[in-house]
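> Fold the following for me, if possible:
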Amino acid sequence: MTLTKAPDFLAYDRDGELGVDVLQAAFSGPAFERHAHATFAIGVTMRGLQRFNHRGRRHTSTPGRIIAFNPEDPHDGEAADDSGFAYWMLYPDTGVWERVLEDATGRADPPFFTDTLLDDPAVARIFAATMPALQARATDTAAPRESLAAESRLDLLLLALALRHGRASLPGRPDRDGDAGAVARIREILHAGFDSDIRLDDLARETGRSRFQVNRAFQAATGMPPHRYLTNIRLEQARALLAAGDSPAEVAAAVGFADQSHLSRRFKAAYGVTPGRFQSAYRV
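Okay, here's the model as predicted:
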């Protein structure tokens, strides 16, 4: 699935001081191809039917439902019918959640969400009230002296989500014939060499597995085959470099994309915005 046309509406903003990204969007067709984020991705469907594939199942979110993706949770997205859908999405850095939980509970462990769709009208109302305040703060359009309200609502939202719906830690996955070690080694190779041309034969040789076993074990452990995981690493690296002010052409070369056009296509398909629009959010 790819982003085949421009969204009906999309506003993406970054609040670097608070450590959150804010997205407000509406789509009438395919929205995002399969991808994952380094951060949590928490959203609320505001209008229409929002359909996506996640953890081997197809889900449909209706207005007022909360969507919860953990870091590196692969997912896609599209409208479930011709009427389209609209939603808010919040991307809090892991450190933000750790700070909130340590302040409130004395423990800094970020939550893990076992359920993708959460039915909690009270928290959904908090979410709907929080997002416009965060967006206004990120774009510097908030009324003077309104930072306290935005920050307080964000803390309340994250704490409620963690305590009501999050587990303390990631549940373990069964290890098939020692696959955990092979998967860990593949991750190391992909993260260390994301800017180079990595071959499937290289991964097989390094792990003592066949090419088929490499793909099977890695897909089972991460929800993505190695090549898509590598693309995701490159995109996350691109986000960091764009935020630092590097030009899209420089970023494309640095993270391993063929050219700026290739970066732009993959970036927009995954995040719904061009590299330039994303970069401008960090310069507000």
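
> Going by C-alpha atoms from here, please, whenever you check contacts or count neighbours.
OK.

> residues touching the residue lying closest to His35 once chain neighbours are set aside, list them.
Here the nearest residue to His35 in space, its sequence neighbours aside, is Pro74; by C-alpha to C-alpha, 6 or more residues apart in numbering that works out to 5.1 Å. Applying C-alpha atoms under 8 Å, 6 or more residues apart in numbering to Pro74 gives the contacts 34-37, 54-55, 223-224.

> Distance-wise, check Pro74 relative to Ser280.
For Pro74, the distance to Ser280 equals 26 Å [C-alpha to C-alpha, to the nearest Å].

> same deal with Phe112?
Distance from Phe112 to Ser280, counting by C-alpha to C-alpha: 31 Å.

> more crowded one of the two?
Between Phe112 and Ser280, Phe112 has the larger neighbour count (other C-alpha atoms under 10 Å), namely 19 against 15.

> Would you agree the more buried one is in contact with Ala68?
No. Here Phe112 lies out of contact with Ala68, judged by C-alpha atoms under 8 Å, at a distance of 9.4 Å.

> tally of neighbours for Arg125?
Other residues close to Arg125 by other C-alpha under 10 Å number 13.

> now swap in Gly181 and tell me
Neighbour tally, Gly181, other C-alpha under 10 Å: 12.

> swap in Asp82?
The number of residues packed near Asp82 is 11, by other C-alpha under 10 Å.

> Would you mind confirming that it makes contact with Ser28?
Yes. Judged on C-alpha under 8 Å, Asp82 makes contact with Ser28 at a distance of 6.4 Å.

> dump the residue contacts of Ala253.
Shown in contact with Ala253 (C-alpha under 8 Å, 6+ apart): 259-260.

> separation between it and Pro121?
For Ala253, the distance to Pro121 (C-alpha to C-alpha) stands at 45 Å.

> next one: Asp155
18 Å.

> Which one's more surrounded, those two?
Between Asp155 and Pro121, counted using other C-alpha under 10 Å, the more crowded position is Asp155 (18 against 12).

> One more sequence to fold, the one below, so I can look at both together:
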Amino acid sequence: MEEFRRSTALPHLEGRRSCRDTPCYRPHAHDTFSIGVIDEGTSVLTGPPAGQILLRPGDVVTIPAGQVHACNPHEGRWRYQMIHMDQSWAAALTPGGADSHLFAGISVLRRPDLNRRAGALGEVIFADDSAERIEAAFTEALGALDAAEPEFLVGSSTDPELLDVLRPVLEHLRNDEVNPSLDELARLVGMSRFRLIRSMKRATGLSPLAWRQNVRIVRAEHMLRRGVPIVETAHALGFADQSHFHRVFRAHVAASPGVYRG
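Down below sits the predicted model:
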């Protein structure tokens, strides 16, 4: 079961309700700030460099933009909600602002009241409430999340200095219409291909080609939300065919492009 809803009043807000019993996500990152709510079952959160964290019913997980992670069901049915939003908007509503622990890394929070508050955020999105009601609900919830002590806090997996060194590689991966070779990418920054792979994983949490796929899928989400047809989206992003696009999209989003587009 997959259900997506976008706010009419605040289009950057997206809610998701999902139920899974098999592994569904590969490591990925969003360009949004995300709040996850575990409603039923257990799941395993993997977020380099932290290893694995077992999530339980009632847990609330906050994930900053750009933080690599994957979450998959553990021993049976797993029902959860996700709320995605513009990170600068979320920071403006948070008492700690951009310096809050919510934006410093993945936080796992274990308090029933926080679960109820976070779950209510999905309700106002699915109800398509007014901007005023939505902002009031998010201001209250983000304030409570900001004030809470995390059960786990996983620091950011990115390395800003190394990202600057790798910027020519990232630009090439972002803009090239075909997969560039590792040797070609390594020459751009004077590294061996093996050092490049290690450096990319340290800087971004992903290998070069995995990072490129993630960028393409984030772009695909934006296009599909705007109503761009699936075939046109796949072609614009350089996928060999629609079948290949479906496979890669599902591995990152755990839903088909058609279900996501709505």
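
> quick revisit: out of the contacts of Pro74 of structure 1, flag the one nearest to Asp21 of structure 1.
His37 (11.5 Å; C-alpha to C-alpha).

> what's the neighbour count on that closest one?
His37 of structure 1: 20 neighbours (other C-alpha under 10 Å).

> Which position in structure 2 pairs with it?
Residue pairing (TM-score structural alignment): His37 of structure 1 is matched to His30 of structure 2.

> Kindly report the same for Asp93 of structure 1.
Asp93 of structure 1 maps onto Asp86 in structure 2, with residues paired by TM-score structural alignment.

> Enumerate every residue touching its match.
Here Asp86 of structure 2 is in contact with 12-13, 31-33 (C-alpha under 8 Å, 6+ apart).

> Report the buried members of those residues.
Listed as buried from these are 12-13, 31-33; burial here means 16 or more other C-alpha atoms under 10 Å.

> the strands in structure 1, which residues?
Applying DSSP state E to structure 1 gives strands spanning 9-15, 20-27, 30-35, 41-48, 50-54, 57-61, 66-69, 75-79, 85-92, 112-113, 117-118, 166-167.

> Same list, the ones you listed, but as TSV with distance to Ala149 of structure 1 please.
Conversion of those to TSV gives the following (distance: least, C-alpha to C-alpha, whole Å):
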stretch	distance to Ala149 of structure 1
strand 9-15	15
strand 20-27	15
strand 30-35	32
strand 41-48	20
strand 50-54	30
strand 57-61	28
strand 66-69	22
strand 75-79	31
strand 85-92	17
strand 112-113	26
strand 117-118	25
strand 166-167	24
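
> Out of those, the one nearest Arg173 of structure 1 is which?
That would be strand 112-113 among the strands of structure 1, by C-alpha to C-alpha, at 13.9 Å.

> and the closest one, what does it pack onto?
strand 166-167 (3 or more C-alpha pairs under 8 Å, 6 or more residues apart in numbering; DSSP states H and E).

> Pull the residues that contact the strand it packs on.
With C-alpha under 8 Å, 6+ apart as the test, strand 166-167 of structure 1 has contacts from 111-114.

> list the contacts for Phe4 of structure 2?
Taking C-alpha under 8 Å, 6+ apart as the test, what Phe4 of structure 2 contacts is 14-17, 259-260, 262.

> hang on, Pro30 of structure 1 packs against Gly77?
Yes. Here Pro30 of structure 1 reaches Gly77: they are 6.7 Å apart, a contact under C-alpha under 8 Å.

> Among these two, which residue is more densely surrounded?
Using other C-alpha under 10 Å as the criterion, Pro30 of structure 1 and Gly77 rank with Gly77 on top: 25 against 22.

> Check the gap between that one and Ala270 of structure 1 for me.
Taken as C-alpha to C-alpha, the span from Gly77 of structure 1 to Ala270 of structure 1 is 10 Å.

> just to revisit the earlier point, including distance to Asn179 of structure 2, could the contacts of Phe4 of structure 2 go into a markdown table?
Output for those, formatted as a markdown table (distance: C-alpha to C-alpha, whole Å):
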| residue | distance to Asn179 of structure 2 |
| --- | --- |
| Glu14 | 30 |
| Gly15 | 32 |
| Arg16 | 31 |
| Arg17 | 33 |
| Val259 | 27 |
| Tyr260 | 25 |
| Gly262 | 29 |
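
> Closest one of these to Leu182 of structure 2?
Distances from Leu182 of structure 2 to the contacts of Phe4 of structure 2, taken as C-alpha to C-alpha, are shortest for Tyr260 (32.0 Å).

> Residue in structure 1 paired with that closest one?
When structure 1 is aligned by TM-score structural alignment, Tyr260 of structure 2 is paired with Phe278.

> measure the nearest residue to its match once chain neighbours are set aside to Gln279 of structure 1 for me?
Leaving aside its sequence neighbours, Phe278 of structure 1 sits nearest to Tyr12 (C-alpha to C-alpha, 6+ apart; 7.2 Å). Applying C-alpha to C-alpha, the value for Tyr12 of structure 1 to Gln279 of structure 1 is 10 Å.
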